[in-house]
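Novice: Coordinates only, no sequence provided:
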């Protein structure tokens, strides 16, 4: 297994270096764990193209959407402890949320992107995104785009506010604090990685498969962020994988997806 692992590291390092060379203005980070042990931790490229400062494992990168999987994991840990229930109606713990047809929205609706609140509240600004109270008040006053539970549509901007506010109101603690202190059990992880909804996505179009809190991509579940960020796991293999770039890029054939496939195929072949 060690030989397989060393060969995998060499192949991924070559691919990472090639990606960095192809885009000299940016950089990337890649990591993978197998049964809780690190098997990859690679960086390449620059953090600042003006100064040439290299990108390291300590360089912070804003990674779109992958935090949704972490937020969902917090919910599952709290559910396992009996603190939260997937059938909890948000209005039971969030005063004022029951307005405009939202009285029956459950935590499961939010986790599966079927709550009908995929849009930012009208008039929201960049500054508003850093104001939790303002954003949560706006969502409490919002009207669903569709009847909750009747279809799915990726809650790009609102997912974190909805999940985070439920966690805060139930526990009295931020979702970040809960995340730092809790681990999900393998048994619960297997349960919540099962398919929960499938069908066309209102936000992006096309067929989408989701579990209770995660997207599904082949054998892996987790989240891919727009423009270059991936985080997910293949529970049957004991594999988790994450990669992110500091320059957003759009288009078909995301090279981070190829890195994920390379790692997944190698671990599968090694048994």
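Specialist: Great, that's in hand. Every value quoted in this text rests on a predicted model; they were computed, and no experiment measured them. Numbering: from 1, shown residues only.

Novice: C-alpha from now on. contacts and neighbour counts both.
Specialist: OK.

Novice: Who are the contact partners of the nearest residue to residue 108 once chain neighbours are set aside?
Specialist: Across the structure, with CA to CA, 6 or more residues apart in numbering as the measure, the residue nearest residue 108 apart from its sequence neighbours is residue 86 (5.0 Å). The contact partners of residue 86, taken as CA atoms under 8 Å, 6 or more residues apart in numbering, are 79, 106-108.

Novice: again, only this time at 7 Å
Specialist: Contacts for residue 86 were tallied using CA atoms under 7 Å, 6 or more residues apart in numbering; they are 106-108.

Novice: ok, those residues vs residue 177, which is closest?
Specialist: Of all the contacts of residue 86, residue 177 sits closest to residue 107, with 19.6 Å by CA to CA.

Novice: would you list every one of the strands in the stretch 1-150 of the chain?
Specialist: Along the stretch 1-150 of the chain, counting by DSSP state E, counting those that start in this stretch, strands occupy 27-34, 37-48, 53-54.

Novice: quick one, which of the ones you listed is nearest to residue 6?
Specialist: The minimum distance between residue 6 and the strands of the stretch 1-150 of the chain falls on strand 37-48, with 8.8 Å, by CA to CA.

Novice: Pull the residues that contact the closest one.
Specialist: Residues lying outside strand 37-48 but in contact with it, judged by CA under 7 Å, 6+ apart, are 9, 13, 16-17, 20, 24-33, 52-57.

Novice: Please indicate which of the residues you listed are buried?
Specialist: Judged by neighbour count, with 16 or more other CA atoms under 10 Å as the criterion, the buried members of the contacts of strand 37-48 are 9, 13, 16-17, 20, 25-33, 55-56.

Novice: Widest-spaced pair of these?
Specialist: Pairwise distances across the buried ones among the contacts of strand 37-48 (CA to CA) peak at 28.1 Å, for the pair 25 and 33.

Novice: Alongside the first one, take a look at this:
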């Protein structure tokens, strides 16, 4: 164990996880952390199916919704590191059809910062369409932007995945899932634990999600709220357990989302902060570029104020609000991030989807691990 961390941090995290499950607040959780490229926490508790059934393990796969956007952003940066993609090149250069309706000047940077102006889905989009790559890419390419690229930022909840994923496909000739495996997960040694769409062979390892109060929170949003009106315009495509437990959905290549173990996602972020077993995904200079504030202010879809880097959110509550931390959260309370100030990488995956006052586990556990690490240093 890293000498900068108390020897009992793994045990303390394990106790907290068991208490959360035994209290009934949680059904299944995984937590993993790396410090300076070394694993310091790999803990789990709860059930992979029903209480009293199959125990959740460190290798249980958990669908974590938009936590996967951090995987997509990382893939784009790895390709940029290799000179295959450029942030300020229009997406239409790689994907000509995307230039329709005034989007010809929208760039990869705009896509990464949610400023491209096409967060919306058709109001009657179905789960079947959602899982059909060619259909959704055609829909997104044909969309008229809600605002001029670069003039505002609004969370592209679903469309982020097709915009960047199809760009990756046009450049590499690989599907997003294949590109993620080739450029990110195989070099990291986590090709069997971190995915966009699952191989069919991995379905049996995947824990079903269960509803806490997340679906009720979505229901509480007014139908006119931008997130419900544009990002998730009908219940069939809400990011809830009912959708995530569908076989076709889990198999679909959807790089707006991801299915992973906590230890695999923590390893990915550790390999952004530094080396992990000799592997570093990108240079320190590129990490600094990706993780610095690119846009800041009111998000037109989420209606809160956020700081965003190139594909990552900065300073979220589970990150203790610190701008030197970057990563991505997912619907229902999952999160993965790197804390550059501490050399720390953290991931929480969860089976129970929660919101609001019930969404405390990530901050609680990240705080516990941060307390065992020396104070932050300059990144």
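Specialist: That came in fine, so what should we check first? The model shown is predicted, which means the values in this text are computed figures rather than measured ones.

Novice: related to what we said a few turns ago, which one of the contacts of residue 86 of the first structure sits in the busiest neighbourhood?
Specialist: Across those, neighbour numbers were computed from other CA atoms under 10 Å; residue 107 holds the maximum, 24 neighbours.

Novice: For residue 213 of the first structure, see how far away that residue is.
Specialist: The spacing between residue 107 of the first structure and residue 213 of the first structure, counted by CA to CA, to the nearest Å, is 10 Å.

Novice: Over to residue 168 of the first structure?
Specialist: According to CA to CA, residue 168 of the first structure and residue 213 of the first structure sit 18 Å apart.

Novice: Show me the helices in the stretch 151-271 of the first structure, by range?
Specialist: Assignment of helices within the stretch 151-271 of the first structure using DSSP state H, counting those that start in this stretch yields the ranges 159-171, 175-181, 186-192, 255-270.

Novice: Could you take these and lay them out as TSV, with extra columns for mean neighbour count and distance to residue 72 of the first structure?
Specialist: Written out in TSV, the entries for those read as follows (neighbours: other CA atoms under 10 Å; distance: least, CA to CA, whole Å):
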stretch	mean neighbour count	distance to residue 72 of the first structure
helix 159-171	19	8
helix 175-181	14	10
helix 186-192	13	10
helix 255-270	16	21
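
Novice: Which of the ones you listed sits closest to residue 235 of the first structure?
Specialist: Distances from residue 235 of the first structure to each of the helices of the stretch 151-271 of the first structure were compared by CA to CA, and the smallest falls on helix 186-192, at 6.8 Å.

Novice: quick one: that closest one to the second structure mean distance?
Specialist: When the second structure is overlaid, helix 186-192 of the first structure sits 2.1 Å from its aligned residues on average, using mean CA distance after the TM-score superposition for the first structure.

Novice: can you name the residues of the second structure that that helix overlays?
Specialist: In the comparison with the second structure, helix 186-192 of the first structure aligns to the range 284-290 (TM-score structural alignment).

Novice: Residues contacting that stretch, please?
Specialist: Stretch 284-290 of the second structure is touched from outside by 272, 309-310, with contacts defined as CA under 7 Å, 6+ apart.

Novice: contacting residues for residue 203 of the first structure?
Specialist: Contacts for residue 203 of the first structure (CA under 7 Å, 6+ apart) come out as 153-154.

Novice: ok, now how distant is the aligned residue in the second structure for it from residue 64 of the second structure?
Specialist: In the second structure, the position corresponding to residue 203 of the first structure is occupied by residue 301, as judged by TM-score structural alignment. Computed as CA to CA, the residue 301 of the second structure to residue 64 of the second structure distance reads 20 Å.

Novice: Residue 349 of the second structure too?
Specialist: The separation that residue 349 of the second structure has from residue 64 of the second structure, given CA to CA, amounts to 6 Å.

Novice: Common neighbours of the two, please.
Specialist: Between them, residue 349 of the second structure and residue 64 share the neighbouring residues residue 334, with contact defined by CA under 7 Å, 6+ apart.

Novice: So the alignment partner in the second structure of residue 261 of the first structure versus residue 69 of the second structure, what's the distance?
Specialist: In the second structure, the position corresponding to residue 261 of the first structure is occupied by residue 367, as judged by TM-score structural alignment. Per CA to CA, residue 367 of the second structure is found 23 Å from residue 69 of the second structure.

Novice: So which residue is smack in the middle of the first structure?
Specialist: Residue closest to the average C-alpha location in the first structure (CA atoms, centre = their mean): residue 66, at 2.8 Å.
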